[in-house]
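Visitor: with the sequence up front, the predicted model follows.
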Amino acid sequence: MWFYRWRRMKKSTKKKLYNLITTSIVALLIIILQWLNPAWFDRVEGIAYDFKLVSFSDNYPVSPANIQIVDIDEQSLKTIGRWPWPRKYLAELIDQLTAQGAVVIAFDMLFSEAQQNPVSQVEQALLKQGIHLDLNKLKSQLDDDTIFAKSITNNDVILGTLFQQDKSLQQGYMLAPAIIQPQQPLPHLLNRYKGYNASIKKLNQAAQGQGFINAVIDVDGFIRRTALLSDYKNVLYPSLALETFRVYSFAEKIIPQWHHQENISLLSGIKIGKALIATDNKAQLLIPFRPTPRAFPYTSASDLINKKITDKRFDGAVVFIGSSTVGMADLRTTPVSLAYPGVEIHAAVFSALMQPNTQVTQPEWWLGANIILLVFLAIFFYFILRILSPLAMTLFALLSISVLWGINVSLWHYQHLHLPIIAILLLPFVLSAIAISKGFYSENRQRQQVKAIFDQYVPPAHIDQLLDDPNALNMEGERKVLTVLFADIRNFTNLSENLSANKLKTLLNNYFSPITEIIFNNQGTIDKYVGDMVMAFWGAPLPDENHAEHALNSAMQMLVETTKLSQQFQQQGLPNISIGIGLNTGEMNVGDMGSTFRRAYTVLGDSVNLASRLESLTKFYGVTILVSEYTKNQCSNYDFQFIDKVKVKGKQQAVTIYLPIDKHCDDKQKQVAKQFNEIFELYQQRQFINALHLLKSLQKQHGNNPLYQEYRRRLTFYITTPPDEKWDGAFIHQNK
């Protein structure tokens, strides 16, 4: 029943229904894509986020805290020694920072194993030899872990922890976190871990706090977010930056802000003292990367240990200690750099926690807002695109995408809101692409119907021009500089007399098909076929700056193709064929010429006639192709051999004609052309005896041909009967 109703439905109604269904399906698919957020889609969204971060995050307020980074860099490794260092150097590092006024020190590294005491090694060696000494006091004095722990107690130091998913890894000592834990733990979306690597008990108990240093890596391997809280055995632990902020703020506890939905707890933020830090449901926030690495002040660790820092840079400072060396494997892939020091990420997060109101956040309501916007855009585009032309659709789509992108960037830049944008841009792009494709498909189908009828008779480029601009049909035509070609099968009259009509048709069809293809492939226009003759021209109806060269390329390819065809014809029991080609370049009339009953797109004029005469002269000179000096002057990719300076019948102006030579031909052919060019120059200079001497040498080396015979006849005549003073070197042809 529905099929019967569809067939009887009006075409306009069908089109509206089709557009409605298409728009609805596309909108639904994109909404589902936004909801599911597959990995590949998240990658694309990440690229858009990176572009906004790099291009539109230029307003970085000065942090109220003095944030410094101490870098265990290549200089430090070269000065102190390779890592791991004896911990007395780290103790010295803390002591120097404490003396210079640092108020909080955070280590972006682990100390999960006790350092071996050199006194214990000596004691064990003595015991093996039966020597018992009391070295406990000395052992305590030279124990680097004890020295390091003592230095840690002299300042507010935060040590790092690395959570693991392997529950068998539980190395080091975990401090009780200063976080208000949920009274009745419910399922949540925070990262959960089963194991850990922490610093040893002696060091952790001396520290003021402990924070995890795990990175949140997106599906494309980039770090764009950081987790402030993570779950280990149903206990929440802070990140290194968050714990550093708590200690710096003199806050006793970190208070997660929860709201509950059915059987799940969702995090909306974290409260520390009076500061409320907005996060997503996974306790994550977007990292406010600076445009380039090393945006915070860096100091080499070796300079501190060797007491080379004498300024006040660390007065009241929060110091993050880490490494930017490749060997210590803490360089991260981020939107702003593929080798971003991990320690600087912690510094950037701490800076954001100090100024939560300037932090770019992704609000909880973003998904609902995007879905509502997608529905609105689908309805809007359904009504707009149906009334626009393909070109207007393209412009409108570009304008819409630009406006949507501009609004999204404005929300980022001025309101500090990050809203995923790819789905919003994808909807107008896909809907416009479908509408544009449908419009072009309908138009192209009509064009193909016309072309299918007339392609065999009218040049395809001319059909396209008429379809694009019907006003291009001009009976008066126009004068243009073009190149025209005539090609004729030699001795066709004798050849046709020996073939049946069917075989003759087969031969001509098999000849004209590849010849026509060569002309079309070189941007030529077939003018007409007259028996065995084909006429073509270049430079119209579509402009072609290289029309002469394209015409000559066609001619040379036609000669090669004719040789191949002759071999095929011989195998089929058909006669061999050869052709002569004439080309000329000049001003001629071109256009749609004829009557209201029949018309042809053709060229007329003296320049056309000259090309026809040149084709006829190929038989006289015994060559396959002749071009005029006007064509030769526009074909720099070819070499040429002089043939003659002639006046054709009906014309008083002399024209020099040439035999084109492919630059890639063998050296023998080039040498022959060079020698004959010398003969022709001598001939034009009336040095007939010298020219004849060179000609005889050339004939002796390369045999005789009609061209050599003709010049030997002329030279012999002019030696005995020199021409008068008015002779200009031109030969007058009396036959067409």
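Guide: Nice, thanks for sending it over. Numbering: from 1, shown residues only.
Visitor: make it CA atoms for all contacts and neighbour counts henceforth
Guide: Will do.
Visitor: buried sites along stretch 283-298?
Guide: Burial within stretch 283-298, assessed by neighbour count using 16 or more other Cα atoms under 10 Å, is assigned to Ala283, Gln284, Leu285, Leu286, Ile287, Pro288, Phe289, Arg290, Pro291, Pro293, Tyr298.
Visitor: next, the one to line up against it:
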Amino acid sequence: MKIKSQYLALALIFLFCIFSQYDIFVKLENYVEDAQFQKQKDPDSDIVILGIDEKSLEEFGTFPWDRKVYSELFDILSKGKSAAIGVDIIFSDKSDSPESDLALIDSIKKAGNVVLASYGNIESTSYENIERKYNKDIRNFEVSTVEEPMEELKEVSKSGFINVFPSDKDGEIIRRFYDNINYDGKKINSFSYEIYKEAVKNGLNSGKLLAKQEEIWNKNYIDFSGAPGTFECHSIADVFDGTIDPSYFEGKIILIGPYTVGLQDRFFTAASRNYQMYGIEIHANLIQNYLYNNFKTYVSDKVNLLILVLLGIASYLLFKKLTPPKASVLLLVLMGFYLVIANFTYSKGIIIKIVYPLLLMASINIMLIIYSYIDEYIERRKITDTFGKYVAPQVVDQILKGGEKSLNLGGVRRFITVLFVDIRGFTPLSEKAQPEEIVEILNDYLNLTAESIFNEGGTLDKFIGDATMAIYNAPLDLEDHAYRAVKSAWAMKQGSIALQEKLEKKFGKSVQFGIGINTGYAVVGNIGAKFRMDYTAIGDTVNTSARLESNAKAGQILLSKSTYELVKDKVEVTPLGEIKVKGKANGVEIYQLEKVV
């Protein structure tokens, strides 16, 4: 029983829903999302990075530096009235120089807008493991311990966690962030959010702090401004030597952190999959997301499943009505349209899955193409197997190739060879045998005639009681068609010997073939009524062949002169002269076939 295409489509939809639910193609999905969404944008000019780079290391020596360096840096920057200063360095313990620690504390206190870094210790840093642990409800995301600034610094500054959360599915790539974590019963905001808060408090964004939506913000996709190096960056050494005047930083956010390969604070990101971005640049991107309320949130699993189901059903209904080429063109159009929709929803802060719907639409299209070819093949086989039992295989092939046009009434004039064969002595035999036995005997003889015709490429035109009509060189061209017809007749005669012995032994009687063959022009095609037609040949050539057969004795094969002239170099015959046949004024010269070379 053939499976209906709609059931296959539903099975595909169900399968892709499972794929989506369990993120089977997560690597491909992440790659496509990054390629679609991470476009180069203008970085906010109010965010400036001061890097601990090679120039700074040459100036102040091996890292970590004496804390007096930072103290002096903050004193200089304080003159510029910046909006906030974020320091991506953890000052968790006292240094070997109490004097330097006191200087750092005093400078941070005087600046009044410094945000320091803390770090939450967790079992796994990948966001997939975190979401699995908390069943995607990461509002309760908790860390075991926290490395924070020492108490004296906490009293004069703010701090936030600097953890980044890479994907463990495709090469430790940073593409999402968490807005806060829990520790010891209290929430700790991210480093970037604390800097954003401090900057707004000091006048940035007109002093308006955006309301937090923690259940959304806490599982966000980072909208990067661009590749590494996008944000304005200067060396810390440039501040000390006066290259950059402190007034340049007025009203800006200053980010201080490692900016050289040797300090190993680099990560692959959604915007830079092939080369790494410094951690301080990631924080710059996050702060810009906060400033512009630019948060990209993934829709729920239920919405993604609903999209798959609706797109799958719509694709099936559309593709099913079209030919494979047109359906493939429509598939490309729908894919492009879906990408446009995905980019539009992304611009509105909503992320829908891309790969699963695209693969589902493509799979349904491919399934329908394969299904149509299989369906066509099965239908052709069905027609060939069933219809071929009634007409010649060549006729079936012509119908399959020509479609409805091949079934139109009409014919063409062709040069053909026609063979008629009849069973001699069949009536007396039927008087001795039972009806069932008669049918069996008849089928044996007709099978022999059919096989002999087909083996030489002839077209079995029809069975007429115990007689058979065959034509050669129609509907397909057949080289040496007269000789092939003669060979068919000879095969019938030789094949009937075993059948004769079988009948003689059982009934005391046997039967033989009488065969007539003629060659000439005839009209060949679909003859009959519109609701019932035969593929056959008509004309004098056919009539003459039938008359030769009726004049042939048991076991005799008669050839007309026209046939003999075409095969005389390949046969041995006995000329029989002219005979009078019904319906013809002139006699017909005939030859008895004795042997085929």
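Guide: Thanks, I have the structure now. Please read all numbers here as calculations on a predicted model, not as lab measurements.
Visitor: TM between them?
Guide: After superposition, the two chains reach a TM-score of 0.57 (TM-score structural alignment, normalised by the length of structure 2), with 380 aligned residues with a Cα RMSD of 3.5 Å.
Visitor: tell me the one of the buried residues of stretch 283-298 of structure 1 nearest Leu715 of structure 1?
Guide: Nearest to Leu715 of structure 1 out of the buried residues of stretch 283-298 of structure 1 is Pro291 (Cα to Cα; 83.1 Å).
Visitor: excluding chain neighbours, what is closest to the equivalent of the closest one over in structure 2?
Guide: Correspondence of Pro291 of structure 1 to structure 2, assessed by TM-score structural alignment: Gly226. In this structure, Gly226 of structure 2 finds its nearest non-sequential neighbour in Gln40, 4.6 Å apart by Cα to Cα, 6 or more residues apart in numbering.
Visitor: okay, now the one you found: neighbour count?
Guide: Neighbour count for Gln40 of structure 2, taken as other Cα atoms under 10 Å: 13.
Visitor: pretty sure it sits in a strand.
Guide: No. Counting by DSSP: H, G, I helix; E, B strand; the rest coil, Gln40 of structure 2 falls outside a strand, being coil.
Visitor: so which helix or strand takes in the closest residue to Asp315 of structure 1 other than its chain neighbours?
Guide: Distance criterion Cα to Cα, 6+ apart; nearest residue to Asp315 of structure 1, sequence neighbours excluded, is Gly101 at 4.2 Å. Using DSSP states H and E, Gly101 of structure 1 falls within no helix or strand.
Visitor: give the contact list for Gly101 of structure 1.
Guide: For Gly101 of structure 1, the contact set (Cα atoms under 8 Å, 6 or more residues apart in numbering) comprises Phe314, Asp315, Gly316, Ala317.
Visitor: please point out which of these structure 2 shares.
Guide: Comparing these with structure 2 on both residues aligned by TM-score structural alignment, their matches' Cα atoms under 8 Å, the contacts found in both are Phe314, Asp315, Gly316.
Visitor: restrict those to the buried ones and give me that as a ChimeraX selection.
Guide: Applying 16+ other Cα under 10 Å to the kept ones among the contacts of Gly101 of structure 1, the buried members can be selected in ChimeraX as follows:
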select :314,316
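Visitor: what's the closest of the kept ones among the contacts of Gly101 of structure 1 to Glu497 of structure 1?
Guide: Minimum distance to Glu497 of structure 1 across the kept ones among the contacts of Gly101 of structure 1 is 107.2 Å, recorded for Phe314 (Cα to Cα).
Visitor: returning to what we had before: now the match of Pro291 of structure 1: how far from Leu28 of structure 2?
Guide: Separation of Gly226 of structure 2 from Leu28 of structure 2 (Cα to Cα, to the nearest Å): 21 Å.
Visitor: and Thr145 of structure 2, by the same measure?
Guide: Look at Thr145 of structure 2 and Leu28 of structure 2: by Cα to Cα, they are 35 Å apart.
Visitor: repeat for Ala227 of structure 2
Guide: As for Ala227 of structure 2, its distance to Leu28 of structure 2 is 21 Å (criterion: Cα to Cα).
Visitor: cool, and Ile49 of structure 2?
Guide: For Ile49 of structure 2, the distance to Leu28 of structure 2 equals 33 Å [Cα to Cα].
Visitor: more neighbours, those two?
Guide: Between Ile49 of structure 2 and Leu28, Ile49 has the larger neighbour count (other Cα under 10 Å), namely 23 against 15.
Visitor: please pull up the equivalent of the more buried one in structure 1.
Guide: For Ile49 of structure 2, the aligned residue in structure 1 is Ile69 (criterion: TM-score structural alignment).
Visitor: checking its match next. Helix, strand or coil?
Guide: Of the three states, Ile69 of structure 1 takes strand under three-state DSSP.
Visitor: ok, it - contacts?
Guide: Going by Cα under 8 Å, 6+ apart, Ile69 of structure 1 touches Phe296, Pro297, Tyr298, Thr299, Val319, Phe320, Ile321, Gly322, Val343, Glu344, Ala347.
Visitor: make JSON lines from those and add secondary structure to it.
Guide: Formatted as JSON lines, the contacts of Ile69 of structure 1 follow (three-state DSSP):
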{"residue": "Phe296", "secondary structure": "coil"}
{"residue": "Pro297", "secondary structure": "coil"}
{"residue": "Tyr298", "secondary structure": "strand"}
{"residue": "Thr299", "secondary structure": "strand"}
{"residue": "Val319", "secondary structure": "strand"}
{"residue": "Phe320", "secondary structure": "strand"}
{"residue": "Ile321", "secondary structure": "strand"}
{"residue": "Gly322", "secondary structure": "strand"}
{"residue": "Val343", "secondary structure": "helix"}
{"residue": "Glu344", "secondary structure": "helix"}
{"residue": "Ala347", "secondary structure": "helix"}
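Visitor: by contact count, what packs against the longest helix along structure 1?
Guide: In structure 1, taking DSSP state H as the definition, the longest helix is helix 422-454. Contact analysis of helix 422-454 of structure 1 by 3 or more Cα pairs under 8 Å, 6 or more residues apart in numbering; DSSP states H and E lists helix 11-36, helix 39-56, helix 366-385, helix 390-415, helix 460-468 as its packing neighbours.
Visitor: kindly reformat these as a markdown table containing distance to Glu123 of structure 1.
Guide: Below are these laid out as a markdown table (distance: least, Cα to Cα, whole Å):
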| stretch | distance to Glu123 of structure 1 |
| --- | --- |
| helix 11-36 | 64 |
| helix 39-56 | 58 |
| helix 366-385 | 66 |
| helix 390-415 | 64 |
| helix 460-468 | 97 |
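Visitor: out of these, the one nearest Ser199 of structure 1 is which?
Guide: The closest of these to Ser199 of structure 1 is helix 39-56. By Cα to Cα, the value is 34.5 Å.
Visitor: what angle do helix 422-454 and that closest one make with each other?
Guide: 110 degrees (axes from the mean of the first three to the mean of the last three Cα atoms, to 10 degrees).
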